[in-house]
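# Next come a sequence and a model predicted from it.
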Amino acid sequence: MYRTVKDGVMCKLKTAERVGITSDTWTSVAKESYMSVTAHYIDELWNLVSYVLQTTEVQTDHRSVSLAEMLTKAMEEWGLLSKDPAIVTDNAANMIRAVEITGLTHVGCVAHIINLASQAGLKLLNVARLLGRVRHIAKFFHRSTTATRILKEKQKLNAHKLKIDVVTRWNSALEMLERFLEQQPAISAALLSPEDVVRALKPMKTATQVMSEEKCPTLSVIAPLHALLLKEMTSLPEDSRVVKDMKDELKKNLSTRYVNQKDMLYVASAIDPRFKALPFLNEEERDRTFSRLQTEAQDAAADEVDGVEEEVEPQPPAPKQFKQSSALESLLGEAYRPQQEVGPQKTKAAEAEDEIKRYRARRPAGLQDNPLIWWRENEKEYPLLARMAKRYLCVPGTSITSERVFSTAGDIITAKRSCLTPGHVNELLFLQKNLSIPE
């Protein structure tokens, strides 16, 4: 069954113009280390297709050279090196370096970047002290049945229990504060109010939820979302000292991200009909972004023409056969037969420039619209740009797809099934993720 489904997936991947790859490493309950690899591309009908390709045991160390060899081997096995893959990983130094060694395009997972920035803000002294107080109260009510009973008597009907945060998940701290605020009248605790901290972190939570989507392209969302978060993290005069320090720390952390990838992210946003106005850039940056898009579009078109000329030698068109339906046509047909109009042929550069002008002049799509559906409906009007859309919008903005494999693996590799071989783990995960995909 595994071989049959794998052959089917490989055949479908051959039709992809470009693929986006996500990869991450994890450790099973049996203390075995694995690397997962997923692939994403846009098919002929402008559907975003995703596959879990493999879950391979990391038999050596986790150094970047070893991980780079595993990534390269996976790309070769699935025939993806010719698809100009872009790899999305978390921001671990060994993963970043591993992708650099392969020479492929790397995109940092925006959800992981939001996590790192939020963790930096939560480590500020006053914020950490606040979290410690709320955590201490939550633990007290979790331990004491008597206190819990009294709290329930003072709570509203169907009130939720207090939550305790998890150090590795920044959003759990936000959820703990939100739940504490919900129950604060019942707790009646004299603490520094966490309302401002909750308000400061709210945009980060919303951004994480947006980037967790899989059915809609997310690479194009990174640039406008990053600009919005930088704006939201600008401190205001009415902010308290704690909130001001927290916003400054978050903004400082976010400002260091995507410095070397901004040109690619700007082009990805420009090719998305929702964000093509690029309001987060100045006029000079917008023009430069579309100039780059125009250059890439005409180069891709020229490469395609060159490839066709190398493979198939052009043949002169066969003369059209006309029916001798009348004596008049038989006598005068050759002289008066309508000739095919031949107008001046546009160069690829001119075609790309014309498409860019018409595309920019058109009204942007709504934020609720799916950009793939928009391109499916307008592919014939902008053929060169449509090809660029497939190249950029197939790349996910996060490595969440790989991380979701870990959750599924946790249901497969349990304490009672900890002796599964790595080969069977790979096949089970592959089938679980890919077998139900409709033809």
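Perfect, I can see it now.
# For the rest of this, base every contact and every neighbour count on C-alpha atoms.
Will do.
# Leaving out sequence neighbours, find the closest residue to Asn91.
Leaving aside its chain neighbours, Asn91 sits nearest to Gly108 (5.9 Å; criterion: C-alpha to C-alpha, 6 or more residues apart in numbering).
# Next up, a structure to set beside the first:
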Amino acid sequence: MSKDFEVYDCLLSIERMLYSHTETNIVSFLKKAVVEFGLKGKITCVVTDNESNMVNAINQWDDVVHLPCAAYILQLSIYCAFKKQMFILSGLNVYFTDDDSDDNDNSTNELPMLDSTNSNQPILHKAIEWLSATLPLSDNAENRADGRKLKKRLLLPYEWDLLKQIVDLLEPFDDATTYFSKTFYATLSIIYPLIKIIISQNSPS
């Protein structure tokens, strides 16, 4: 850190740690690396994810403070927030998706009441739509089979719209994660106000 409290970062090494990843093995592995680079006695704080073995490993290290990675915490919060929704969506997917048998070639997954016409649908959507329409007409039997499977799995317009809404909703979290992953690492003084801003920006009111 400079005299102006700017953080300098430097990548010293990337090494694979062999199994098993117990607390004792982890802290021994890190201490060995510290000695190799002549940094013994100069490590005061270590930032890790919140896995119990990592936390306990650093807590075993005398005179070294453990600091949880704020970006990791943020990603976990997003995962927990969407856990229930993903369970519901997976159930809907099973309900609305037909099997891959040829008996259902004439079936459709369209939900007229939920359909929406959006001229701003992604190019990817248009490309997949084109493939699902042309592959079943191919002279190649394998291509025809692929086309039938693709058509059954093709997202509906309202599902593309929903994906865009989710991406827009998660953009502040993405920005915060990027910020926390750069040179100016998160501290306890900055994580809470930033989470408060994210909550206020996305609250129903």
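Perfect, thanks for sending it. Worth saying up front: this structure is predicted, and the values here are computed from it rather than measured.
# and Asn56 of the second structure, how many neighbours?
17 (other C-alpha atoms under 10 Å).
# Quick check: nearest residue in space to the counterpart of it in the first structure, chain neighbours excluded?
In the first structure, the residue matched to Asn56 of the second structure (TM-score structural alignment) is Arg97. Closest residue in space to Arg97 of the first structure, ignoring its immediate chain neighbours: Ser64 at 5.7 Å, by C-alpha to C-alpha, 6+ apart.
# hang on, the earlier thing: make sure I have this right: the match of Asn56 of the second structure is in a strand.
No. Counting by DSSP: H, G, I helix; E, B strand; the rest coil, Arg97 of the first structure falls outside a strand, being helix.
# got a list of what the residue nearest to Arg97 of the first structure touches?
Asn94, Met95, Ile96, Arg97, Ala98 (C-alpha atoms under 8 Å, 6 or more residues apart in numbering).
# Just the buried ones from those residues?
Asn94, Met95, Ile96, Arg97, Ala98 (16 or more other C-alpha atoms under 10 Å).
# Leaving aside the residues adjacent along the chain, what's closest to the first one?
Closest residue to Asn94 of the first structure apart from its sequence neighbours, by C-alpha to C-alpha, 6+ apart: Ser64 at 4.6 Å.
# counterpart of that neighbour in the second structure?
By TM-score structural alignment, Ser64 of the first structure lines up with Glu23.
# which SS state does Tyr51 of the first structure fall under?
Secondary structure, three-state DSSP: Tyr51 of the first structure is strand.
# likewise Leu194 of the second structure?
Following three-state DSSP, we place Leu194 of the second structure in the helix state.
# now swap in Ser235 of the first structure and tell me
coil.
# Give me the neighbour count for it.
For Ser235 of the first structure, using other C-alpha under 10 Å, the count is 18.
# thought it was touching Lys247?
Yes. Ser235 of the first structure is in contact with Lys247 according to C-alpha atoms under 8 Å; the separation is 6.0 Å.
# what's the neighbour count on the closest residue to Ala138 of the first structure other than its chain neighbours?
In space, Ala138 of the first structure comes closest to Leu162 once its chain neighbours are excluded; the distance is 5.7 Å by C-alpha to C-alpha, 6+ apart. Residues lying near Leu162 of the first structure (other C-alpha under 10 Å) number 22.
# Helix, strand, or coil at Leu162 of the first structure?
What three-state DSSP gives for Leu162 of the first structure is coil.
# can you check Val47 of the second structure too?
strand.
# Quick one: map it onto the first structure.
With TM-score structural alignment as the criterion, Val47 of the second structure lines up with Val88 in the first structure.
# Now Lys164 of the second structure: which helix or strand?
Lys164 of the second structure is part of helix 157-181, with elements assigned from DSSP states H and E.
# Please apply the same query to Gln294 of the first structure.
Under the criterion of DSSP H and E, Gln294 of the first structure resides in helix 283-311.
# What residues in the second structure pair up with that helix?
On the second structure, no counterpart of helix 283-311 of the first structure exists by TM-score structural alignment.
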